[in-house]
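Undergrad: just coords:
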């Protein structure tokens, strides 16, 4: 996935955000549009979360370890009830 990031100018980010928002409103099942909207508008929220992680001992540990979520660790999520986060994740 290295090199997959394409830097955008401010007006390009605004265009992607607006197009994604409109597209997601027309079809909320379009997870790709919702993800694009989050990526283009979520930097302030990401910075706040990152700072909170850096300020907590558990957050610092996660940032240092950089654990990977692998199928074997979350395979039980397939058996969770439909209304749970785990079910939505899988």
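TA: Cool, got the structure. Just so you know, these numbers come straight off a predicted model, no measurement behind them.
Undergrad: all contacts plus neighbour counts: C-alpha atoms, from now on.
TA: OK.
Undergrad: how about the strands in this structure?
TA: Taking DSSP state E, the chain contains no strands at all.
Undergrad: ok, longest helix in it?
TA: helix 10-26 (DSSP state H).
Undergrad: okay, buried residues for that one please.
TA: For helix 10-26, burial by neighbour count (16 or more other C-alpha atoms under 10 Å) applies to 13, 16, 17, 20, 21, 23, 24.
Undergrad: ok, the second one - contacts?
TA: It stands for residue 16. By C-alpha atoms under 8 Å, 6 or more residues apart in numbering, the residues touching residue 16 are 36, 37, 40.
Undergrad: I'd like those residues as JSON lines, with distance to residue 58 and neighbour count appended.
TA: Formatted as JSON lines, those follow (distance: C-alpha to C-alpha, whole Å; neighbours: other C-alpha atoms under 10 Å):
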{"residue": "36", "distance to residue 58": "29", "neighbour count": "18"}
{"residue": "37", "distance to residue 58": "29", "neighbour count": "22"}
{"residue": "40", "distance to residue 58": "28", "neighbour count": "18"}
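Undergrad: hold the first one in mind and look at this next one:
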């Protein structure tokens, strides 16, 4: 996807006037305050994020088994979803307390019997089901 985007925007390279890796795309994310998160990281601009989100969403809807496209969609849109979730939690007294205390959830802090007593379809029940299915991965 990045190669397609780079080749589509290559004619616009002359507008930036710069040469080198950062000049491949004229709206490089570093110009918008995005820093390097890790070695080899290529910051993306809001335009690039929008194009990646739209393309990956379309491909993920077309073929849900394209896990890479689902991951790209999550990477490009997750920031706003997490920010919205945080703001909603801040508005709720219990959510604000959780954000302030920042508790760690581990197998030693969970009351598995209480989770089993929760109604079917609740978050606690689904988390317990997740643990039952994936617990071998934790200890392997």
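TA: That came through, no problem. These figures come from a predicted structure and were not determined experimentally.
Undergrad: between the contacts of residue 16 of the first structure, which is closest to residue 68 of the first structure?
TA: Minimum distance to residue 68 of the first structure across the contacts of residue 16 of the first structure is 22.6 Å, recorded for residue 36 (C-alpha to C-alpha).
Undergrad: for residue 7 of the second structure, see how far away the counterpart of the closest one in the second structure is.
TA: In the second structure, residue 36 of the first structure lines up with residue 72, judged by TM-score structural alignment. Applying C-alpha to C-alpha, to the nearest Å, the value for residue 72 of the second structure to residue 7 of the second structure is 19 Å.
Undergrad: go on, residue 73 of the second structure?
TA: Noted for residue 73 of the second structure: a distance of 21 Å to residue 7 of the second structure, by C-alpha to C-alpha.
Undergrad: go on, residue 92 of the second structure?
TA: 47 Å.
Undergrad: next one: residue 139 of the second structure
TA: 45 Å.
Undergrad: please apply the same query to residue 71 of the second structure.
TA: Counting by C-alpha to C-alpha, the gap from residue 71 of the second structure to residue 7 of the second structure is 23 Å.
Undergrad: could you pull out the helices in the first structure for me?
TA: Going by DSSP H, the first structure shows helices at 10-26, 31-41, 43-55, 57-65, 71-74, 85-89.
Undergrad: identify whichever of these lies nearest to residue 3 of the first structure.
TA: When the helices of the first structure are compared by C-alpha to C-alpha, helix 31-41 sits nearest residue 3 of the first structure, at 16.1 Å.
Undergrad: with the second structure superposed, average distance for the closest one?
TA: Using mean C-alpha distance after the TM-score superposition for the first structure, helix 31-41 of the first structure ends up 3.2 Å from its aligned counterpart in the second structure, as a mean over the superposed pairs.
Undergrad: average offset of the longest helix of the first structure relative to the second structure?
TA: Compared with the second structure after fitting, helix 10-26 of the first structure deviates on average by 1.7 Å (mean C-alpha distance after the TM-score superposition for the first structure).
Undergrad: for that helix, grab the matching residue range in the second structure.
TA: So helix 10-26 of the first structure sits over residues 46-62 in the second structure, by TM-score structural alignment.
Undergrad: which residues does the match of residue 36 of the first structure contact?
TA: With C-alpha under 8 Å, 6+ apart, residue 72 of the second structure has these contacts: 52, 53, 56.
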